[in-house]
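Trainee: below: sequence and its predicted model.
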Amino acid sequence: MAVEKTPDPTADEAQLAEQQPLEEAKKSFWATLMPVVACGAGLFSDGYINNVIGSVVTILAIQYTDVWKTSNAKHYLGDIAFAGTVVGQLVFGYLSDKWSRMNSLLLSTVILLVFTALTAGSYYHGDAVGMFNMLTAWRFFVGIGIGGEYPAGSVGAAESTSELKSGTRNMWFILFTNTMIDWGFVVGAFVPYVVAAACHNTHLSTIWRVSLAIGAVFPAVLLVMRFFVGEPEEFQKHSLKHVRTPYLLVAKFYGLRLLTVSLIWFIYDFSAYSFGIYSSTILANIFDTSTAPLTTIFGWNTVINLFYIPGTMLGAPLSDRVGPRRALAGGVLLQAVVGFVMAGCYGRLARPEMVGAFTTVYGIFLSLGELGAGNNIGLLAAKTCATGVRGQYYGVAAAVGKIGAFVGTWVFPYIIAAGGDSETLSAQYPFWVSGSLCVLSAVLVLVGLPEVGQDTIALEDARFRAYLEANGFDTRQMGLGRGEEVEEGEKAEKTEEKVEAKAEGKTEGGE
């Protein structure tokens, strides 16, 4: 059998770069970037759809008043997508490994497109409560579509970055994954503002339905783009699509690392809920939220969401310069410091005359969150395991993160309530907790996760193959096409070796 042409797992990254196929250099920059865009940019829909629902709930509360207050949908509409997202992350994590990266991505895009459109058209025989229930049901399925974007899209984007210029790969991954989520949040706040302005703060049903319907435009555009993108090269080479996955060996090799990534993601999403309490404080210091027109509420909501952008945009190249491990740890430590300062000085900052200073510090706090965990936790999840199980590994970690967000929405009200009648203590406690969890995240990432460089994916694939082979697993079928036998693969390798030998003037005798 011919010697397999897998990068030496002990090679440094300079040596590995020399092993890259020459034909990759012939591709234009846009040709190599387009698969990253097509795979990762779907997370824009995650940010948009999750943020726009806040504006929708605001409108429904105004439009239906007492009917809305007494409905069960009031308690579940905003959170039901979390449950769907967890289901989508787990299901599509498996499908992206055992079926197809791109087919899984196309399926999740169709689900997202169809059910986002259905949310905009929610109706039940003219009954408001029935309409609330239909809207909630459709939101669950929208969550499944969003969940599929995480393992299918993000791992495809990570694998596609291997063809980009070394020294920029982490940046491009971040710009078309987490940065897309953050821009989705901004646009998800801005679109209701524009629609409300166009409707002169009237025609409430039109405002929330149009705002939801616009969310279907983005997956529709991506659906067209994704039809022209093939499977990532790493997946073609190293997938376990046609061989039984050795889950026991995988658990022994990656179990502790997956637990660490999942805990960090859980903590990040769990804590993120507490960040929102300050946005309501800022708004309350600027205007009366109970009587202000929708355009005022939505306009300031857009401004607050813009705080995420500097952190994710400036932090993207930082992850290439210092590595995502250090960028994450440094970002959350700085965020902890700012969070502790905000909590300690809350009594002086949370006054109308201090709204400018308060807003500035709050913006720095949000930006540091994106520079650290926001940018890098998905990157670490995508690049700290081998291609054959990357979708499931990423899907589990992302699902644990979403569970953390859901738990946070239920736990933090109790933390706030612990402050009793003191408004200051009620606002301080969540940030003491969040700051402490940021420090814990930094410790976990520094102790439990490896360095991630430019060629980590290729090196990790080689390391995983060597481990499987050392434990008696036949790796020769990894990455082979449907119906292709191992013997046929060996013949192809021998033929390739003969061609190479002849080209070098080293024709083997007797063959």
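Mentor: All right, it came through fine.
Trainee: drop to CA atoms for contacts and neighbour counts, all remaining ones
Mentor: Fine.
Trainee: buried residues in stretch 289-301, which are they?
Mentor: By 16 or more other C-alpha atoms under 10 Å, the buried positions in stretch 289-301 come out as 294, 295, 296, 297, 298, 299, 300, 301.
Trainee: that should have said stretch 413-432, apologies.
Mentor: 415, 416, 419, 424, 425, 426, 427, 428, 429, 430, 431, 432.
Trainee: quick one: residues contacting the fifth one.
Mentor: So the one you mean is residue 425. Contacts for residue 425 were tallied using C-alpha atoms under 8 Å, 6 or more residues apart in numbering; they are 416, 419.
Trainee: please report how far it lies from residue 419.
Mentor: Residue 425 sits at a distance of 5 Å from residue 419 (criterion: C-alpha to C-alpha, to the nearest Å).
Trainee: in the stretch 251-400 of the chain, mark out all the helices, start to finish.
Mentor: In the stretch 251-400 of the chain, the segments counted as helices under DSSP state H, counting those that start in this stretch are 277-286, 294-305, 308-321, 324-344, 346-349, 355-369, 375-383, 390-417.
Trainee: save those helices as a markdown table, and put in distance to residue 185 too.
Mentor: Converted to a markdown table, the helices of the stretch 251-400 of the chain look like this (distance: least, C-alpha to C-alpha, whole Å):
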| stretch | distance to residue 185 |
| --- | --- |
| helix 277-286 | 14 |
| helix 294-305 | 6 |
| helix 308-321 | 9 |
| helix 324-344 | 20 |
| helix 346-349 | 26 |
| helix 355-369 | 13 |
| helix 375-383 | 15 |
| helix 390-417 | 16 |
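Trainee: this is the comparison structure:
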Amino acid sequence: MSSSSAPYAEKAPSVNEAGSLEPQTKGGLENLEEQQSWNWFTIRTLITSGTGFFTDAYDVFIINLIVPMLGYVYFKETGGHIPTGTEGALKGMASFGTLVGQLVFGYLGDAYGRQKIYGLELMIIILGTFCCAMAGSNAKGSTVIQYLTFWRFILGIGIGGDYPMSATVTSEWASAGRRGQLMSIIFSMQGIGNMMASVMTLIILACFKTAIQADVDNLDYVWRVCIGIGCIPAVSTIYLRLTMPESPRYAMDVENDVEKANAAVARATATGTTTTTTAADAVANQAAVAEAKANRNHNRAFIEYFSRWENLKVLIGTSSTWFLLDIAFYGVSLNQSYVLNAMGFVGNGEVYDNLWRTTLGNLTVSLLGFVPGYWFTVFLIEKMGRKKIQFMGFAMLTVLFLILSLAFHKLKAIVPLFVAVFTLAQFFFNFGPNTTTFVVPGEVFPTRVRATAHGISAASGKLGAILATFLFNKVAEIGGQPGEHAFLPQLLGIFAGVMALGFLATFLIPETKGMSLEEIEKRGMTPEEIEVYEANDKRARTAKAQTTSSITRNFKFICKKCGDNNSHPTNKCLPTRRAASATEQAILLLNAVVVFPCLHSDVSKLTKTSCASPTSTLTSEDNDLLSFVSPSAASLSPPVSLSVDPTPVSTSTLSTTCNLVFDDLDTDSVYELEYILDARRANDGNTEYLVK
């Protein structure tokens, strides 16, 4: 195995002297993959991560609504128009902070774990939001804009941290069949946050209507209340984040802590304790965790993984598509008021009416295009796949921005048509690359670098947002007076070209629909690494890390005559509690249930000894079967055969049938088991072996 995986290499599973598995076994992750139904932990994860994104979007997009208020209060001498540089700083400083937060928290999430970091970013958001609302001392304070700009940067750091942390936490707690949908639901809260920013602004404007009409300086209270409300959802979920258990995949893949991973999965799947841990298991688990910690080097692992072109190409794909998307997405979203003015959402010149109409226009676009786009992705991402949705979104955006550019002035004369085209653009942003560029980086990279890579991808997007924020007004005002945005049609045409580049960059990313994170991780490995990975991957070999005691407790026989111990007249056909033999223990390491036939037609003769106990010693074929389970299993004592007495008491009995039922085997294991059983069939014509 190459050095790229060396810091996280694991020993192959083995059976210790007590007959139990070594704790390096990757236990309950199969339970997590099988968890398809909605339970409380799934809902809690959605609330915990989704509320953060709601707050992120609310805080980011509220600036688009309060900037006009700041202009009316602090820039009366320019008719309420904030200078281009100042406005760009107000809108863009949060993006600078977000870029920093995405890089920093992405790194910290991989280096120190999800549990230790998750929640810190929300604390920063709460602090930044509160201080933004309190910026300056009064409406006449000359430093209000400077304070607001600074605290928007701090706020952005927290928002940025939420991207890689929420994405990785949600991805690693989800099953393959629901992962894309759950991540899309989390991200869809951005649309709800955007919408609620408009709703709350309308409500607060209505409450202050008389005061605003009496004195425009009362808008100073309005914008502060609008911002301050953003603290409420963040404060309400901070406890949930701080008490979120460690991701089971991080615990298993990076920390090598089987006990922590199994406990986390049991909590998530509501299955209770999945293992019975012996003292020896606990000691061995502690040793494995200590060894993993000593060998862990996140910087080396990151560099070695992305030094291979096949892996770096994917990072370039996720970063470039997000970068190109955000140029247009934030260029339009953070300057939507100008587009809305062109669409006819213009007041009568009175301050209150202007603000009301602009906010109503934002809400209209959110309800018709922004929010529905997210939810189309939620319901279709697991059917269509990530890549197809992203291709479709970039293609449609290219066409729609071309239409807006080439027919801009004609569309202005037909407001409903202008609204329809612009709303469609917002729809395909979110039923398209705005959602998928968030989802894909949370899936395509291995656990040890997932948060860092997602942070880099998101930061690349934010770099595009920064360019759009600072250049939009300057470019839009080319050839006209300040505030006219005479170059806006041409700028929309530039956005069309950027979306076309995004379409091409999408070819660099892989499709992940229906694949487990472990299957996706193999894509970044060489054939030699895949061979070692599969040998070390205990998920496919023993799903539940059962100990000897738990095997004995769960072992049972099923009578082929009645199929149920309760319905048999003498209740002797199926002993549900007895010590499993060494051979039976070895088989049960594969999560097997052995189904034996009932040997006697005479009910009075049914006993544990005569009905279910094997009668012969190990044969060579038995050794082969035990070797399939574990190299050391064949030497377990006492050696007891799987065979049953082939001599029927009655010709009507099922004594010549022995079914071995194995659950949760991977494809390769099934093929190998079939090969072994074929040999047994050839050597024993009286016994039939079936794999179900």
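Mentor: Received the coordinates, thanks. Here the structure is a predicted model, which is why all the values come from computation and not from measurement.
Trainee: picking that back up, quick check, nearest of the buried residues of stretch 289-301 of the first structure to residue 266 of the first structure?
Mentor: residue 301 (25.4 Å; C-alpha to C-alpha).
Trainee: excluding its backbone neighbours, what's nearest the counterpart of the closest one in the second structure?
Mentor: Aligning on TM-score structural alignment places residue 301 of the first structure opposite residue 362 in the second structure. Excluding the flanking residues, the one nearest residue 362 of the second structure by C-alpha to C-alpha, 6 or more residues apart in numbering is residue 198, at 6.5 Å.
Trainee: repeat for residue 183 of the first structure
Mentor: Counting by C-alpha to C-alpha, 6+ apart, the nearest residue to residue 183 of the first structure once its immediate chain neighbours are dropped is residue 44, at 6.7 Å.
Trainee: cool, and residue 430 of the first structure?
Mentor: Closest residue in space to residue 430 of the first structure, ignoring its immediate chain neighbours: residue 274 at 5.8 Å, by C-alpha to C-alpha, 6+ apart.
Trainee: residue 433 is in contact with that neighbour, correct?
Mentor: No. With contact defined as C-alpha atoms under 8 Å, residue 274 of the first structure does not reach residue 433; the gap is 9.1 Å.
Trainee: the two: who's more crowded?
Mentor: Remark: of residue 274 of the first structure and residue 433, residue 274 carries more neighbours, 23 against 17, as counted by other C-alpha atoms under 10 Å.
Trainee: in contact with the more buried one: list those residues for me.
Mentor: Per C-alpha under 8 Å, 6+ apart, neighbours of residue 274 of the first structure: 408, 412, 430, 431, 434.
Trainee: what do you get if the cut-off is 7 Å, keeping everything else the same?
Mentor: 412, 430, 431 (C-alpha atoms under 7 Å, 6 or more residues apart in numbering).
Trainee: for the first one, what are its contacts?
Mentor: This points to residue 412 of the first structure. Each residue near residue 412 of the first structure by C-alpha under 7 Å, 6+ apart is listed here: 274, 430.
Trainee: gap between it and residue 421 of the first structure?
Mentor: 16 Å.
Trainee: what's the most buried one of the helices of the stretch 251-400 of the first structure?
Mentor: Ranked by average neighbour count under the criterion mean count of other C-alpha atoms under 10 Å, those are headed by helix 375-383 at a mean of 26.
Trainee: could you tell me where it falls in the second structure?
Mentor: Counting by TM-score structural alignment, helix 375-383 of the first structure sits on residues 435-443 of the second structure.
Trainee: got the contact list for that stretch?
Mentor: 167-168, 171, 180, 183-184, 187, 318, 321-322, 386, 390, 450, 453-454, 517.
Trainee: what is the nearest of those residues to residue 93 of the second structure?
Mentor: Using C-alpha to C-alpha, the contacts of stretch 435-443 of the second structure come closest to residue 93 of the second structure at residue 322, 19.0 Å.
Trainee: so where does residue 661 of the second structure fall, helix or strand?
Mentor: Per DSSP states H and E, residue 661 of the second structure falls inside strand 659-662.
Trainee: who does that strand touch, helix- and strand-wise?
Mentor: Where contact means 3 or more C-alpha pairs under 7 Å, 6 or more residues apart in numbering; DSSP states H and E, strand 659-662 of the second structure is packed against strand 592-595.
Trainee: ok, then the element right after the strand it packs on?
Mentor: With DSSP H and E, the next secondary element past strand 592-595 of the second structure is helix 608-612.
Trainee: what does the residue nearest to residue 183 of the first structure correspond to in the second structure?
Mentor: Residue 44 of the first structure maps onto residue 54 in the second structure when the alignment is built from TM-score structural alignment.
Trainee: got it, and residue 317 of the first structure?
Mentor: For residue 317 of the first structure, the residue aligned by TM-score structural alignment is residue 379.
Trainee: quick one: contacts for that match?
Mentor: Counted by C-alpha under 7 Å, 6+ apart, residue 379 of the second structure has contacts residue 181.
Trainee: mind checking how far residue 122 of the second structure is from residue 239 of the second structure?
Mentor: 10 Å.
Trainee: buried stuff in the helix or strand where residue 529 of the second structure lies?
Mentor: Secondary structure from DSSP H and E places residue 529 of the second structure in helix 527-536. Across helix 527-536 of the second structure, burial judged by 16+ other C-alpha under 10 Å covers 529, 530, 533, 536.
Trainee: in JSON lines: the contacts of residue 274 of the first structure, plus distance to residue 229 of the first structure.
Mentor: As requested, these are arranged in JSON lines below (distance: C-alpha to C-alpha, whole Å):
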{"residue": "412", "distance to residue 229 of the first structure": "42"}
{"residue": "430", "distance to residue 229 of the first structure": "44"}
{"residue": "431", "distance to residue 229 of the first structure": "43"}
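Trainee: closest to residue 336 of the first structure out of those residues?
Mentor: Closest approach between the contacts of residue 274 of the first structure and residue 336 of the first structure, by C-alpha to C-alpha: residue 431, at 8.6 Å.
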